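>>> just coords:
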């Protein structure tokens, strides 16, 4: 009991007067589980049962996910989606049983001593902080989690199983890409019909003789406009497929003085000296940081700048990163000229284009 003249320590070093006298607390009422071991054990089993029901509901979620199709209906409840209902009910019950179990645990088995304390400034005194940590440790001890393995283990099992639905639902993000990230349509050409490089938007092939030093051209593969030339089904390069192809195959051509080029090495350690044509080099237009399209060219330095996060690549030196957050050089496409003098791809990129991913191998070019 305190009165209006009592004081309380202030973190700044002074004392704060208690504004209202402490009215005290009524006499503590013991619960049945506090005085009857049999009822205590029964409450413990009830809590563990609730946690066990949560685990069963989580398993029901997983079974429903893999056995019910999205289009299945349950006619008995108004042609509602069986999958949606089953997943929602099972996950809801899993969370509900854990919540009810924790409440039942707290009300029947955890210590229920009442506490009264004044509000204090945002930063408590060191003594108060030590008291708070001690109170937390006391609370953990009084909860009985250390001496009630049945409750502890059933809770850990129920909560642990709840992580599985989150993992399973990742499947709905779409099918895994497999090796699709490693290939682009540039590799669809043949020795007789190599893939031509065409101007983006107008689809005209590019004569090597038409480019002057300093010219930068945004390009796409000719198959997007003329699939029949490469014996491809036109439906393969339409709609969404066309956008996916462009997202990986977009290209930039830059012509510079041939003497400025520093040929690097390919994945097999061979020189890239024959990857350019009279100073014309071709690189992926997709930044290796987060995939932004790049086309800001510094003509005198041959540096290509990404507008998103300012990653800068040296197109005269194998697309090497010279500034910014990108961690990989721009992939280079080996090019040549066909019998008519048009620029073509010799083959596909020798590494994946775009941002990095875990399974992506890399080799040291320098």
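Here it is on my side, so go on. Keep in mind it's a predicted model, so treat the numbers as computed, not measured.
>>> please count neighbours and contacts with C-alpha atoms only from this point.
OK.
>>> doesn't residue 50 make contact with residue 100?
Yes: if you go by CA atoms under 8 Å, residue 100 and residue 50 touch, sitting 7.3 Å apart.
>>> between these two, who's got more neighbours?
residue 50 (24 against 15; other CA atoms under 10 Å).
>>> contacting residues around that one?
Contact analysis of residue 50 by CA atoms under 8 Å, 6 or more residues apart in numbering lists 97-98, 100-101.
>>> one more: residue 312?
303-306, 321-324.
>>> how about those residues in a markdown table, adding neighbour count?
Listed next are the contacts of residue 312 as a markdown table, based on neighbours: other CA atoms under 10 Å:
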| residue | neighbour count |
| --- | --- |
| 303 | 23 |
| 304 | 26 |
| 305 | 22 |
| 306 | 24 |
| 321 | 21 |
| 322 | 16 |
| 323 | 15 |
| 324 | 14 |
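>>> okay, now the one to match up with it:
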């Protein structure tokens, strides 16, 4: 800036800056940036007409009640509609009616709580604007007293204590909405019902070699060998093959009868051929590492070790239960068949397991 322009700049043209004598220039009433102050308060209809206030109160209560009904509808939809009930819903197309109902009911429940709170604040709570000066973070006793007084005044002006209908319906809506999250816990996975206790094995089902896809005969299994079988009727092309084989996978071992320590295991087998679940009872890994001299089988995931000559008893590792054994026999054509399902649930332990 040139010296000429500096001479043309007078103190009155420098608002809020110090002049040559060190005093602060404060804008006057005619200054273009003067503080206009707060406009005069205009009362709302609800402030001067109690009937209008009661109407607003009923509207807010209705919204809170509608939220509660929507929450109940959310829970009822979860029970009433199966997830695989697919219907055409315009404009969404073919969708699960359960997902649509959950979205609609939860949306209504949350929207009505928000709309009710907003309508309450805009029509019934005090709308008088208050200007307050900034103050240091560490408040003195006078400031703290003022804060508490302002809070009590705000609570009184909100009608929270006086308008019990609003207060109670709001509490009801807020208490019910969290139930939607509790119900949604079911979507962490399908309810197991009794699926964990049953597999595809059943009386008369042949043991199918998973390598050749042919049924086993006792002579197909050599002493000291380990073979793997699946139930008759299960095909690799089946859409649920992986789900079913994860429970029904079987391993066959042949042990000399005089080396079998557990008599029940021998009774469940045929000529030293024993059939055990391949699924580790720790976290469900496939058990497959067999040592024929000791008859021990090892899970490769966490080294749980089972003694197949002693009812697949756990001798090392974190597994909590022996491998379930399948009772087998030979049919009229000489093929190995199951005499039923496993007597214990296969795979990892769960708290209902007997």
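Cool, the structure landed. A quick note: this is a predicted structure, and the numbers were derived from the prediction, not measured.
>>> ok so, going back, ok, the contacts of residue 50 of the first structure vs residue 295 of the first structure, which is closest?
Proximity of the contacts of residue 50 of the first structure to residue 295 of the first structure (CA to CA) peaks at residue 98, which lies at 54.3 Å.
>>> related to what we said a few turns ago, between the contacts of residue 312 of the first structure, which is nearest residue 147 of the first structure?
residue 324 (54.8 Å).
>>> that closest one is in contact with residue 307, isn't it?
No: if you go by CA under 8 Å, residue 324 of the first structure and residue 307 don't touch, sitting 10.9 Å apart.
>>> overlap between the contacts of residue 312 of the first structure and the second structure?
Using both residues aligned by TM-score structural alignment, their matches' CA atoms under 8 Å, the second structure keeps these contacts from the contacts of residue 312 of the first structure: 303-306, 321-324.
>>> considering the contacts of residue 312 of the first structure, which is situated nearest to residue 343 of the first structure?
residue 304 (21.0 Å).
>>> what does the closest one correspond to in the second structure?
Matched by TM-score structural alignment, residue 304 of the first structure corresponds to residue 297 in the second structure.
>>> for that match, which non-adjacent residue is closest in space?
residue 290 (4.3 Å; CA to CA, 6 or more residues apart in numbering).
>>> can you pull out the helices in the second structure?
Secondary structure of the second structure by DSSP state H: the helices cover 3-7, 45-48, 50-80, 97-123, 141-158, 164-176, 178-183, 241-248, 263-268.
>>> pretty sure the match of residue 304 of the first structure is in contact with residue 306, am I right?
Yes: if you go by CA under 8 Å, residue 297 of the second structure and residue 306 touch, sitting 5.4 Å apart.
>>> so where do the strands sit in the stretch 251-354 of the second structure?
In the stretch 251-354 of the second structure, the strands defined using DSSP state E, counting those that start in this stretch lie at 273-277, 289-291, 296-298, 305-307, 313-316, 325-326, 328-330, 336-338.
>>> just put these in CSV and tack on distance to residue 171 of the second structure.
Below are the strands of the stretch 251-354 of the second structure laid out as CSV (distance: least, CA to CA, whole Å):
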stretch, distance to residue 171 of the second structure
strand 273-277, 54
strand 289-291, 60
strand 296-298, 57
strand 305-307, 56
strand 313-316, 54
strand 325-326, 56
strand 328-330, 62
strand 336-338, 59
